[in-house]
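Peer 1: Give me a 3D structure for the following:
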Amino acid sequence: MSVQAPVVPDHDHFLRFIVDDKYSLYRRIAGVALLSLILTGGNTKQEFSDLTFFCLKMGGFLITLLLLYINIYVLIPKYLFRKKYIHYVIWVAVVIVLSFLVFAGLKEWLPSLRLKPGPVVKNEYLEDFISVVILLSILCAATMAIRLFQRWVKDGYRLTQLENIRMQTELDLLKSQVNPHFLFNMLNNSQVLIQTNPQKASEILIKLSDLLRYQLYDSSREKVLLSADIRFIAQLLTLEKVRRDYFDFNIEQEGTSRQLLIAPLLFVPFVENAVKHNIESVKGAFVELSFKLHEDVLIFKCRNSKAAGAIEMDPDQMGGLGLPNVQRRLELLFPDKHQLSIKDQNGVYEVHLILTL
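Peer 2: Take a look at the predicted model:
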């Protein structure tokens, strides 16, 4: 199973714009437009000609843009994302100081470009240094916050996707373990019946082929119709009835005609357990199943007879799969949406499972 790059859901338009690579050009355009608004300032005192003022503003804009690009594409990936925080702060400070020196150099050149002398300001360079540092620090912090947010969102979706893949792999493994061992017992019994009762052996093998076909092909899907899974269980119990002289079963259904999709072979371990521990040689052996679907709630019950005085069954070994594995599969498929109770008393073994779909 291949791991694909995380994709933000279509309905999260804002996150898609912020994170998705295909919108990177639009993000750059939006960033340039926003920076242009921030650096907007008029030549109100007409100290410079319009062309000179435009060139000065464009120079300041390009220097600021270069600083931000260095921060976004060099300093943040090289230092911040690698948790070299001190190195990152030092390099940001160095770049800001260098930017100020460039601005200061331009300012020394400005008097020769002025149309009229500007006002004399005390501590002019200190004020300029403070204003430049504050502005560039805010812009660097803003771009850093955006990059951290992008990384957080991408990592979150990547972890979610990896968790989904892990869960799906685990589910596939658990499902692959659902191999009713009595199907293989059927093959062994058929080998004996071929010599003693060929007609009965032929009937068993035909039914067994249908069961194995569903087991190998249909149940490989992520979900199947509930009615198909019930039909598989009915065929399985019918096959058991053909094999045994004293065995009976009943399947009660209510509301299952709905086209409901469900994980395949979900109930088979319980049915297998009922057959495995049923009475084979005494009259009155039975398995009773009930499937009741009410709106979004599915109630499953399984009852089977036990021999009087039989040793209490160990549910951890039920169905050849083990109760812990069955419970784990339920937890993955129906987290906080299932109730499972198992009773073993008075010659009857009973399973009660409620699923909120």
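Peer 1: Could you use CA atoms for every contact and neighbour count after this?
Peer 2: OK.
Peer 1: those strands in the stretch 201-350 of the chain, which residues are they?
Peer 2: According to DSSP state E, counting those that start in this stretch, the stretch 201-350 of the chain carries its strands in the segments 224-225, 248-254, 261-262, 286-294, 297-305, 338-345, 348-356.
Peer 1: Could you also give me the structure for this next sequence, so I can compare it with the first?
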Amino acid sequence: MTNTFFKNIFSHRLSKHILYWVGLIIFFGITWGTYDNDYVRSFTIQTFGLPARMVLVYISIYMLIPKFLLKRKFISFIVSYLILLLVTSICIQRPIIYFYVEPIYFPSWNSEGYFTITELMNTILDVNIAAIIPLGFSFFKFYYNSQQRTLTLEKEKIETELIQLRNQVHPHFLFNTLNTLYALIIKKSNTAETAVLKLSKLMRYMLYEANTPKVSLVKEIEYLKNYIDLEKLRFEDSIDISFNSESDKDYQISPFLLIPFVENAFKHGTSSSKGSWIVINIFTKKRELILQVENSKFSDTNTDHDSVGGIGFNNVKKRLQLLYPDQYSLKIDDNELSYEVILKLNLTKNL
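Peer 2: Have a look, this model is predicted:
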């Protein structure tokens, strides 16, 4: 019950403000009162200092901060605050001290004058000290909210870019698979029905199962297998395809992350003549995925491997960096006979 009482007090804005000003009076009243053990006088003087301090704090919080600081007009805020500090010190605090506090509570004090630089500076510092905590809190709140807005915008930007990058895979993939099916129909191949079934599984995965930020690695590998099976049907015996996968457990991975490298191998590793070969290995152990894709090269094929799966290596790397920052490595070995890509991916964040 006691905890609820104090919670209600501190949750109320007015109570917080009252507690702040009372706490300020008590703190400086005790601090200055220890010099002559006259705490009553010290508390009274601190109370007389409230008008100027409150004007400075509340105008700063409710006018200067929304008008300048929140709009990132930092220079305007600093200039306005200094002017306000000077005005409250000279026009509010200084008259109270000079005409009332000093004659009554310090009768033996010989003031050098109303506009004495030394006494004016002491007054300015005395007024400003009350604004340190409120302004410090406001600056922290502004910085925190600014950081949160930046993170939110960055997250939205990343999500938008990922959707765009992922959507670029679909048209190119559909174009390839339809070409595969068309080629089988032209040949009047008996495997056309199998190809349609494989294509339907691929489309079901793309439209329904992979419409999430993360998917099962097992399903992603099954998606690759179906794609490879379609390519096998298209090329029949003209290409030697080796596919191996092994995993110590099922992990979560971003969908369509591996297919561009496989598509790239079929695009650049096949030829009209026999002798084409593609090797695809996927191994996952202790949260690390290793994808190794290697294909043969021919002088009569397009060997511009800067384009991966039709979306470009730069986009593939960008997607990897957005999804797995500092969690991957991509190695490329391009020689006269073969082209090899090795992707290592840390799946720790995706458990």
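Peer 1: ok, back up a step: make CSV from the strands of the stretch 201-350 of the first structure and add distance to Val178 of the first structure and mean neighbour count to it.
Peer 2: Below are these laid out as CSV (distance: least, C-alpha to C-alpha, whole Å; neighbours: other C-alpha atoms under 10 Å):
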stretch, distance to Val178 of the first structure, mean neighbour count
strand 224-225, 15, 18
strand 248-254, 21, 15
strand 261-262, 15, 16
strand 286-294, 19, 18
strand 297-305, 18, 20
strand 338-345, 18, 14
strand 348-356, 18, 18
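Peer 1: Pipe those strands into JSON lines and attach distance to Thr64 of the first structure per row.
Peer 2: Below are those laid out as JSON lines (distance: least, C-alpha to C-alpha, whole Å):
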{"stretch": "strand 224-225", "distance to Thr64 of the first structure": "59"}
{"stretch": "strand 248-254", "distance to Thr64 of the first structure": "71"}
{"stretch": "strand 261-262", "distance to Thr64 of the first structure": "58"}
{"stretch": "strand 286-294", "distance to Thr64 of the first structure": "65"}
{"stretch": "strand 297-305", "distance to Thr64 of the first structure": "61"}
{"stretch": "strand 338-345", "distance to Thr64 of the first structure": "58"}
{"stretch": "strand 348-356", "distance to Thr64 of the first structure": "57"}
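Peer 1: if you count residues, which helix in the first structure comes out on top?
Peer 2: In the first structure, assigned by DSSP state H, the helix with the most residues is helix 124-176.
Peer 1: hang on, the earlier thing: to Ser190 of the first structure, which of the strands of the stretch 201-350 of the first structure lies closest?
Peer 2: In terms of C-alpha to C-alpha, the element of these nearest to Ser190 of the first structure is strand 248-254, at 20.1 Å.
Peer 1: what's that closest one packed up against?
Peer 2: Packing partners of strand 248-254 of the first structure (3 or more C-alpha pairs under 8 Å, 6 or more residues apart in numbering; DSSP states H and E): helix 226-243, strand 286-294.
Peer 1: so what secondary structure elements neighbour the longest helix of the first structure?
Peer 2: Against helix 124-176 of the first structure (3+ C-alpha pairs under 8 Å, 6+ apart) you get helix 13-19, helix 50-70, helix 85-109, helix 323-333.
Peer 1: how much space is there between the corresponding residue of the first structure for Gly136 of the second structure and Leu51 of the first structure?
Peer 2: Matched to the first structure by TM-score structural alignment, Gly136 of the second structure sits across from Ala145. The gap separating Ala145 of the first structure from Leu51 of the first structure is 36 Å, by C-alpha to C-alpha, to the nearest Å.
Peer 1: more crowded one of those two?
Peer 2: With neighbours defined as other C-alpha atoms under 10 Å, Ala145 of the first structure and Leu51 compare such that Ala145 has more, 12 against 9.
Peer 1: wait, what's in contact with the more buried one?
Peer 2: Counting by C-alpha atoms under 8 Å, 6 or more residues apart in numbering, Ala145 of the first structure touches no other residue.
Peer 1: go on, Phe74 of the second structure?
Peer 2: Residues near Phe74 of the second structure by C-alpha under 8 Å, 6+ apart: Phe68.
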